[in-house]
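**Student:** My questions concern the predicted model and sequence given below.
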Amino acid sequence: MPVSDDSAAASGWKGFWNPGGWWKAVLITVVYAAMYQGIGWVNATLFSGVVDEKNLFGDPTSVLIGVALPILVAGGLTLLFVWSVGWLPTIFARQPIAGRPWMWIAVVLVLIPIVIRLVATNWSAYSMQVVLAVLLLGLCIGFAEELITRGIGVNLLRRGGYSERVVMLLSSLLFALLHSTNIITGQSPLLVLITVVYTFGFGAMMYLSMRVTGSLVWAMLLHAATDPTTILATGGIDSTGGAAGDAGLLTIASLFNYAYILLALIAIFLVKGRVGSSRVRRASDRSGGDRE
């Protein structure tokens, strides 16, 4: 039976991505970063009269339109890509390799500063509408950034046959690469460098959390709780604003950033195992994904 042009195109598209590989993981991350920056520019142009750039967290409209909308659109397009290659069942299924008990340390290290920041936040500085908008922003960030790095990135690396040690290392570096684009927005090179180092450590925590909980969804939720509590406690994004909360507690919470980096370095030597491309494909078959 002859193959239709549409079927051939779909087969070629999926056939390109299914074998995986590190350079494809880099490619899709760079495309996502460029897409997000482009969406942000268009968004800022279209809604320049609606968003208060000088006080993004002063009203819910600025939060939702100015910050959350570009991330939501980028996340939606990323989800569309996952659907187009037939990886939805694979990425959101239980992890094909079990975590180890020591990996729960990563979950604890992420949860403790979240609680500290909740206590430290100057809640009187925000309206309930702004708080809810920031929480929604956190969900958008957690979903989009985890989907592109721990979802697509990890899947591509596993399909490429890399060991889990390499998967953790490279997916964390990809997560850090995403945040290196902050330099385009005018941040100082030093602040961008600090952010990149921190996000590498935090990315490793998300990988370990995904492994030990067995699901990408839990990493998304942990990430979704980290960003909004940081924003509300400090009063800004990657900076401290006028609505910042208790300085002493925030200092304690910030110390966990060093713990992330330290555990990430230790984990490089502790993480073992290999899923391998064939096992990823079999898992995809069992969960209803594409057969290769």
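**Tutor:** Right, received. Where do you want to start?
**Student:** rest of the way, CA atoms for contacts and neighbours
**Tutor:** Noted.
**Student:** which residues sit in contact with the residue nearest the centre of the chain?
**Tutor:** Nearest to the mean C-alpha position of the chain, by C-alpha atoms, centre = their mean, lies Glu145 at 2.4 Å. Contacts here follow C-alpha atoms under 8 Å, 6 or more residues apart in numbering; on that basis Glu145 touches 75, 175.
**Student:** cool, and Leu135?
**Tutor:** Leu135 sits in contact with 224-225, 228, where contact means C-alpha under 8 Å, 6+ apart.
**Student:** could you redo the last one with a cut-off of 10 Å?
**Tutor:** 68, 129, 141, 224-229, 231-232 (C-alpha atoms under 10 Å, 6 or more residues apart in numbering).
**Student:** Dump these to JSON lines, plus distance to Ser277.
**Tutor:** Below are the contacts of Leu135 laid out as JSON lines (distance: C-alpha to C-alpha, whole Å):
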{"residue": "Ala68", "distance to Ser277": "35"}
{"residue": "Gln129", "distance to Ser277": "46"}
{"residue": "Ile141", "distance to Ser277": "29"}
{"residue": "Ala224", "distance to Ser277": "30"}
{"residue": "Ala225", "distance to Ser277": "32"}
{"residue": "Thr226", "distance to Ser277": "32"}
{"residue": "Asp227", "distance to Ser277": "33"}
{"residue": "Pro228", "distance to Ser277": "36"}
{"residue": "Thr229", "distance to Ser277": "38"}
{"residue": "Ile231", "distance to Ser277": "39"}
{"residue": "Leu232", "distance to Ser277": "42"}
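**Student:** Comparison target, given below:
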Amino acid sequence: MSITEQVSADPAPRRLSYVGFAVIVVAYLAIIQLGGRVARAVFDSGDGFTTTRDVMVNMWIPLGAAAVFTYAVVTWLGWGRPVLREERRLRRWTWAVPIILAVCILLAINYAGLADKGIGFVLALLVATQFVGWGEEGMFRGVGVNILREHGLTEGKVALWSSIVFGSVHLTNALAAGGQAIAQAVVVSFAGYFFYLIRRASGGNALNSVLHGLFDFSLISCTAIAVDQELYLGAVAGFLAYVIIAVVVIIGRKRLEPAAATDVPSRS
């Protein structure tokens, strides 16, 4: 069988409706929320992330399961290539976005606090936050972006709605955080747009996934483990990441797309 015949014999990627995507997202959230509660009950774990055991129970189990679910969905849809690779590249200057974010991550990490916790805790938290990064980026910048493209939205609307959906799902944190979840959802929407830009700047879904995980790692090192400690000043770097990237993007907003870029569906 020739290569052409083999390709034509391969099953075509599945199409996904908005309702279907909503069902998948709800299932993803249920795995995280319910899985976390079940894990805490079974292993009699605390609610926080202050010990290595708590991180492994409260984060590894639900977030790892959610990440596995995400890529099982990607495989079932036959969307491996469009999820993991990005054909619609932005101009080279947009590499400034991941560079700025990476610098702010390095500045934000609470090195002293992590050193007190030990290498086991650090490695456990790194793994846990990478589950977050790869799971959420696979679901929202991978599946989410591509379903919007499949339905013919312009790239501007793809960026907008994928970011809004990403922020909105964090409203489920209201179960634990109350009204603070609304402000968090707004902030996360902006973060979603930045990760969308990183996907398109880098040409794939890997760099944004890694940086997403490391950004969460830096934030948790500044907050969740800082029990009975004063606010770690490095946390300001996380806030500065939003401000600096926003200013850079606003200034260069008319020079994001390559000159020959057109808004066409990613797959026929």
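**Tutor:** Yes, it's here. Fair warning: this is a prediction, and the values are worked out from it, not measured in the lab.
**Student:** re earlier: so what corresponds to the residue nearest to the centre of structure 1 in structure 2?
**Tutor:** In structure 2, the residue paired with Glu145 of structure 1 is Glu136, using TM-score structural alignment.
**Student:** And its match, how far from Thr4 of structure 2?
**Tutor:** As for Glu136 of structure 2, its distance to Thr4 of structure 2 is 35 Å (criterion: C-alpha to C-alpha, to the nearest Å).
**Student:** follow-up on the earlier one: quick one: the one helix or strand the residue nearest to the centre of structure 1 maps to to chain centroid distance?
**Tutor:** Element membership of Glu145 of structure 1, judged by DSSP states H and E, is helix 128-146. Mean C-alpha position of helix 128-146 of structure 1 versus that of the full chain (C-alpha atoms, centre = their mean, to the nearest Å) differs by 13 Å.
**Student:** Trace the following helix or strand past that helix over to structure 2 and give me the residue numbers.
**Tutor:** Downstream of helix 128-146 of structure 1, the first helix or strand assigned by DSSP H and E is helix 154-159. Mapping helix 154-159 of structure 1 onto structure 2 (TM-score structural alignment) gives residues 145-150.
**Student:** Can you give me the buried ones in the matching stretch?
**Tutor:** The neighbour-count check on stretch 145-150 of structure 2 (16 or more other C-alpha atoms under 10 Å) flags 145-150 as buried.
**Student:** Let me have those residues in JSON lines, adding distance to Tyr71 of structure 2 as columns.
**Tutor:** Below are the buried residues of stretch 145-150 of structure 2 laid out as JSON lines (distance: C-alpha to C-alpha, whole Å):
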{"residue": "Val145", "distance to Tyr71 of structure 2": "15"}
{"residue": "Asn146", "distance to Tyr71 of structure 2": "14"}
{"residue": "Ile147", "distance to Tyr71 of structure 2": "15"}
{"residue": "Leu148", "distance to Tyr71 of structure 2": "18"}
{"residue": "Arg149", "distance to Tyr71 of structure 2": "19"}
{"residue": "Glu150", "distance to Tyr71 of structure 2": "19"}
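**Student:** Closest one of the residues you listed to Tyr196 of structure 2?
**Tutor:** Val145 (8.5 Å; C-alpha to C-alpha).
**Student:** May I ask you to confirm that the closest one is in contact with Tyr196?
**Tutor:** Yes: taking contacts as C-alpha atoms under 10 Å, Val145 of structure 2 lies within contact range of Tyr196: 8.5 Å.
**Student:** Between those two, which contacts overlap?
**Tutor:** 137, 158-160, 162-163.
**Student:** Now secondary structure, distance to Val68 of structure 2 and neighbour count too, for those residues, in TSV please.
**Tutor:** Output for the shared contacts of Val145 and Tyr196 of structure 2, formatted as TSV (DSSP: H, G, I helix; E, B strand; the rest coil; distance: C-alpha to C-alpha, whole Å; neighbours: other C-alpha atoms under 10 Å):
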residue	secondary structure	distance to Val68 of structure 2	neighbour count
Glu137	helix	13	31
Val158	helix	25	22
Ala159	helix	25	21
Leu160	helix	26	17
Ser162	helix	21	24
Ser163	helix	22	25
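**Student:** out of the residues you listed, which one sits closest to Val249 of structure 2?
**Tutor:** Ala159 (13.3 Å).
**Student:** any idea what that closest one aligns with in structure 1?
**Tutor:** By TM-score structural alignment, Ala159 of structure 2 lines up with Met168.
**Student:** Helices of structure 2, start to end?
**Tutor:** 3-9, 18-43, 52-55, 61-77, 80-84, 96-108, 111-117, 119-136, 145-150, 155-169, 174-177, 180-202, 206-222, 236-251 (DSSP state H).
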